[in-house]
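Participant: this is a predicted model, with the sequence first.
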Amino acid sequence: MSAPMLSRIAARRPSPRQITKTSQWARHASSGGRPRSRPLILPLVAIVGVSGAAVVAYPYVFDSAVAVPETPEIVFEKPRKKVRSHGDAQDPASSQHFQVKKSWEQPGVYAWGSNAGRVVAPDSDEHVIKTPRRISYFDGQLLRDLKLDRDFGAAITENGDLVQWGAAFGPDAKSPAVTLKGKDLTKIATSKDRIIALSSSGSVYSIPIARADQVSCEKPTNSSWIPFWSGSAPISYRSLTPQLGWGEKVVDVKSGLEHCLLLTSKGRVFSAASSTESFPSRGQLGVHGLTWQTRPKGPFDQPHEITSLSGRTIKDIATGDFHSLVLDKDGQVLVFGDNSCGQLGSEMKVEAPCVDEPSVLRVDKLYKGTNMRPKVTSIAAGGLNSYFTVDATKFQDRNSTEVVPARELGRVAAETWACGEGIKGNLGNGKWTHVSSAPTKIKALSDLNEYDEKTNSLIPIRLSSISVGNSYACAILDNATNLTASGNVSSGDTNYGNDILWWGFNEFYQLGTGKRSNINVPTYIAPLDGAELGESTRMQITPRKTVRLGEGGSGRKVSVEQKVTCGRQVTAIFSSA
């Protein structure tokens, strides 16, 4: 985007505020909001790099990598036209405000991508859904969690019940249906053929995806508080029960295609088989020498503590298809499992493509000679890729000849890194690369800053989260937001949310651009519900806020936010309780 174009964008909006990306390039826009006690940030972001266009049409098969400019830019997807209703026409000329308002007035689920398994549009025979579309079953509902695959969908309702749909759930299933009730579920993860569900009490359940298996397989016995009264559960499921200490419980679950990780409240990690189709065999369980032949007596999916992590307090876990990551409280990442595409952050060894025991990912080597001290702040994984964010702090290295100015000491750069497969653009670094031999920085999501009026200084913009599908991903920026504007925004007081950007594989329109081209740099797409008001308009999602739902805030009071989930060829945004 040219400098004159940026000037025109800023000129159309009141009260310009500035976001910078080091000294190389800058982003300008405005929020139209009132002064606030926290740092102010424009809700409209235009990021400009040295290169030209960043959306690259890419043929499905390449024999070799294609060189592109080193510094990609984030570009705006052209807005899609939509006929607006009379009520919409009364909304102020602010796409950001419109999106926030809509998320509170009409909560629900938007989905897009492959519809081969009738997941995105359960009542439609369309093969693909090119742009976000509401799933009518969830209109007005808040969900605790949502996971989608091409052939099945699973959600947890606001009261903790499990809902399932899709061709893999039932060939004739035309609408979502409640399958497991009364467990007060809070989180779910999915494998090839099962759902791993976590309850509020810390119980973990492994549930078949197929309704036929739920009905025909052995059902556990449910006990009752009434003496001598018990009965079989309504569907078949298995309990995954790790050996926990006093007061310890499972607080998080993640799953690949064959394995899952369980994180406890004391920072311990257990792994288990999560599929009945195949036993994990690529080291992703993190237990040295554990195979189908060497597994201990007992259930095939019994949890195993990853004892090599003893002495570390783990605070986060992540899983790809066949690999795993854990992050400890000191900011160190440990990786294990399949490394055939470099997804463990190191060069793949032909003689040993898998690592069956946690090894430290040497993030410090990425900053050698920079006078920057890194600490990993978050991890994410999916498919054949891994991602992590880093806070790199400037310091004076006594062994370095470089003298760091006093004003630079202590400055923090928030950066995002990726490793693994990149031939579909899923590294987000502007290149098409089959395999990564080391982590690569996603420049478009790194070194972003916002101006803090309270301290009269620049502060880094971090990522709120990354959601990873099988070969694509999206990142939600933790930029400043405004959710306190009044209903009458004619005075320029508007709400605005978090920016969200997409990149990677797009064969089934899962990026939501309405096109089929793969994208190798993070890219904005058009808003939900066609809230387009100018060529720079793009999607934002609403962070958590306690509001009254419904038109004009006439409904019940609840804490709600929008979340995104990337799956296997399908994507969704949902209203989360």
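Facilitator: Alright, I've got the coordinates. Residues are numbered from 1 along each chain as shown.
Participant: alpha carbons only for contacts and neighbour counts from here, please
Facilitator: OK.
Participant: which element is Pro374 on?
Facilitator: strand 372-382 (DSSP states H and E).
Participant: give me the helices and strands touching the helix or strand following that strand, please.
Facilitator: For strand 372-382, the following helix or strand on the C-terminal side (DSSP H and E) is strand 385-394. Judged by 3 or more CA pairs under 8 Å, 6 or more residues apart in numbering; DSSP states H and E, the packing partners of strand 385-394 are strand 372-382, strand 412-422.
Participant: turn those into JSON lines, including distance to Phe508 and mean neighbour count.
Facilitator: Formatted as JSON lines, the helices and strands packed on strand 385-394 follow (distance: least, CA to CA, whole Å; neighbours: other CA atoms under 10 Å):
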{"stretch": "strand 372-382", "distance to Phe508": "17", "mean neighbour count": "23"}
{"stretch": "strand 412-422", "distance to Phe508": "17", "mean neighbour count": "25"}
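Participant: for Arg295, find the nearest of the ones you listed.
Facilitator: Nearest to Arg295 among those is strand 372-382 (26.0 Å), distances taken as CA to CA.
Participant: helices along the stretch 151-300 of the chain, start to end?
Facilitator: Shown for the stretch 151-300 of the chain, the helices assigned by DSSP state H, counting those that start in this stretch span residues 211-216.
Participant: and the helices and strands packed on strand 385-394 as TSV, adding distance to Lys101?
Facilitator: Shown next, in TSV, are the helices and strands packed on strand 385-394 (distance: least, CA to CA, whole Å):
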stretch	distance to Lys101
strand 372-382	30
strand 412-422	30
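Participant: below is an additional structure, to be compared with the one above:
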Amino acid sequence: MLTRSLARPFRRGIVSCRPLYKNVPKFDDAELLADELNHGSYKAKRRRGDFEWADRSSQEMEKEYQDRMAKMMKLSAALQGLLIVAGLGAAATAYMKWPQIKGWWITRDMKLDDDAIEQIKRRKERKRALDFPIIPTTALPSSEPGLYFWGAGRNDGQNQRFPLRIPHFDHRKLRDVALSSVDGNLAINDKGDLISWDAKSMHMVLEGQNLVKVKASNGAAYALNKRGEILVVPLRDAAKRSDNVKWHRSWLLPWKKYCQYKWKLDTKNAFAGRSEKRVTDFDVGKDHLLFISNAGKAYVCATGITPPEKAKSRGQFGVPALSQFDRFPELNKVFEVELLNYGVGGDKVVTRTIQKVACGDYHSLALDSLGDVFSFGQNTHGQLGHPISYDMEYVPFPKKVGNFNAHFTRDTHLRCIDIHCGSNTSFVSVVPQDVHKYFRNKGKVSLEEELDKVTYFSFGNGIHGELGNGHFKHSQQEPTKLKVVNDLPESAEAKAPKRLKISEWSCGGEHFFCRLEDDEIVAWGSNDAGQLGNGKKIKTCKPTNIPKLLEPGTSRPEQLLDVSGFLHLAPEQHIVAGENSSCIYWKAV
């Protein structure tokens, strides 16, 4: 009703206006234009001024030209950017989908036969056989002493992904071997002479010193002799090395000469007591050396031959006066790590007995007689076992590592029994003990009964699988358990199976080997140069078995794929991991 009432006035207005529309005059277009219509051709009338432009100055024309060119350049840059983005996207897509693209390209004109899968298998087997080294039947078997080498630095044209013999070490036993991609490979023969070698040749570096252990760091070899002295041997400067060598004739046997080497670490001024006379063990990093005396004290020094220009302390010396804020220390000058050798117990200073030390590139671990682990140095990846932060990037003093409690019950006393280091990774072996039994016997509890409970931990950098925990991780500050070796039964048929313990470690830069109690070898870590010795270049993040040594007459990969083909070492054989290479040698007694 409301809408009808509103519409009525509107209708009345329209009706009332209709008479007015009738009075409006009407015109036709033809009538309006009739005067101008004729039979002549039509010509448009334009004024001359329509084609005349106003005069402009050269500056205005130049500015207009520049504006036009700027717009063109912007448009061109935008188009180029779009093309680049499209090209990158296409390249990334092609890279991610390359196996599918390659498979499509190969099979675009092929018909899928019934034996297509078998053909692919045979093709892969042929390719694999070409990469597999052929061992002649005249070669020495793995039971004969010698040295097997694989990984980077194999400069004789042989396959670097499998352990192969170095001919000039056949029938020879060695006291120690050190592998380095920068300073070269070193070895100590059964007479205690220092040798430099590669896959093609070997050279005598220093003889007649009765050496037992050697490490390379910053262009120098550091060798420990049986007298407990550490010799500093330049590797790149033969003249400087010969300046420290003197030959003497024996008084008892005048027809014989012996070599005397003068350059040694000055430990006499560093050792305090009379009973402290010799070095028992040592380890090196990129530019530091940490050693233990027979009194159980730790000492440190910077390594190298020539003073470095841009060397920087990262706290790896464990001495607060040699922190990252201080000048780099004098090379080969020995300093005592006092905060490691002494501690505070109650209200008095107690003396610690250091049993073992281990060095990474720029960090160090130390184990004392009470089973405590101390760390110092660089902590960028959490390799010290401490929280990663700006304040804890470099720790220039020994600090106790104690983050293992989360993996055990509260009624256990934890005791560390072993330590090892990679470049930026740390490993600690921990034995849990009954805390009531421990305090009841005042800490005098034998570890023999508890060794079966040992647990292996790792922390630090694991981007290449160095942690061995089944993950690739850039940093790990909390100790994490290693895979496989912590849950490996000795025999599935045994009524009470027990885990196989690790009897020997060999830590390289980013890859590692462990020798189990049954002499089986497991490996993990980086493998870009084939340093794991499994015939591949794929890294692994947990301990895995590697194939056995190739015997004479071996020519097919299938001979290494059976279960009995895993690598087991003889008692006199030892495996060594370098920075990106590895070797197996026979140890001289």
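Facilitator: Arrived safely. Model, not experiment: these values are computed from the prediction.
Participant: quick one on the thing from earlier: show me what the strand holding Pro374 of the first structure is in contact with.
Facilitator: 256, 316-321, 324-327, 330-333, 363-364, 367, 386-395, 466-471 (CA atoms under 8 Å, 6 or more residues apart in numbering).
Participant: same check on stretch 221-241 of the first structure?
Facilitator: Against stretch 221-241 of the first structure from outside (CA under 8 Å, 6+ apart): 179-180, 203-208, 213-220, 301-303.
Participant: buried ones in it?
Facilitator: 235-238, 240-241 (16 or more other CA atoms under 10 Å).
Participant: any chance of those in CSV, with distance to Ser310 of the first structure too?
Facilitator: Shown next, in CSV, are these (distance: CA to CA, whole Å):
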residue, distance to Ser310 of the first structure
Ile235, 37
Ser236, 34
Tyr237, 31
Arg238, 27
Leu240, 21
Thr241, 19
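Participant: and the helices in the stretch 51-200 of the second structure, which stretches?
Facilitator: Under DSSP H, counting those that start in this stretch, the stretch 51-200 of the second structure gives helices at 58-96, 98-107, 116-131.
Participant: excluding its backbone neighbours, what's nearest the aligned partner of Ile156 of the first structure in the second structure?
Facilitator: Applying TM-score structural alignment, one finds that Ile156 of the first structure aligns to Ile188 in the second structure. The shortest distance from Ile188 of the second structure to any non-neighbouring residue, by CA to CA, 6 or more residues apart in numbering, is to Leu194 (4.8 Å).
Participant: who touches the one you found in this structure?
Facilitator: Counted by CA under 8 Å, 6+ apart, Leu194 of the second structure has contacts 186-188, 204-207, 211.
Participant: strands - which of those residues land there?
Facilitator: Judged by DSSP state E, the contacts of Leu194 of the second structure include 186-188, 204-206, 211 as members of strands.
Participant: buried subset of those?
Facilitator: 186-188, 205-206, 211.
Participant: now distance to Tyr148 of the second structure too, for the residues you listed, in JSON lines please.
Facilitator: JSON lines is the format used below for those (distance: CA to CA, whole Å):
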{"residue": "Leu186", "distance to Tyr148 of the second structure": "14"}
{"residue": "Ala187", "distance to Tyr148 of the second structure": "13"}
{"residue": "Ile188", "distance to Tyr148 of the second structure": "15"}
{"residue": "Val205", "distance to Tyr148 of the second structure": "21"}
{"residue": "Leu206", "distance to Tyr148 of the second structure": "23"}
{"residue": "Leu211", "distance to Tyr148 of the second structure": "22"}
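Participant: out of the residues you listed, who's nearest Val85 of the second structure?
Facilitator: Comparing those against Val85 of the second structure with CA to CA places Leu186 closest, at 50.9 Å.
Participant: what's the distance between the closest one and Val233 of the second structure?
Facilitator: Distance, Leu186 of the second structure to Val233 of the second structure, by CA to CA, to the nearest Å: 12 Å.
Participant: export the helices of the stretch 51-200 of the second structure to CSV and tack on distance to Lys22 of the second structure and mean neighbour count?
Facilitator: Output for the helices of the stretch 51-200 of the second structure, formatted as CSV (distance: least, CA to CA, whole Å; neighbours: other CA under 10 Å):
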stretch, distance to Lys22 of the second structure, mean neighbour count
helix 58-96, 59, 12
helix 98-107, 81, 12
helix 116-131, 93, 12
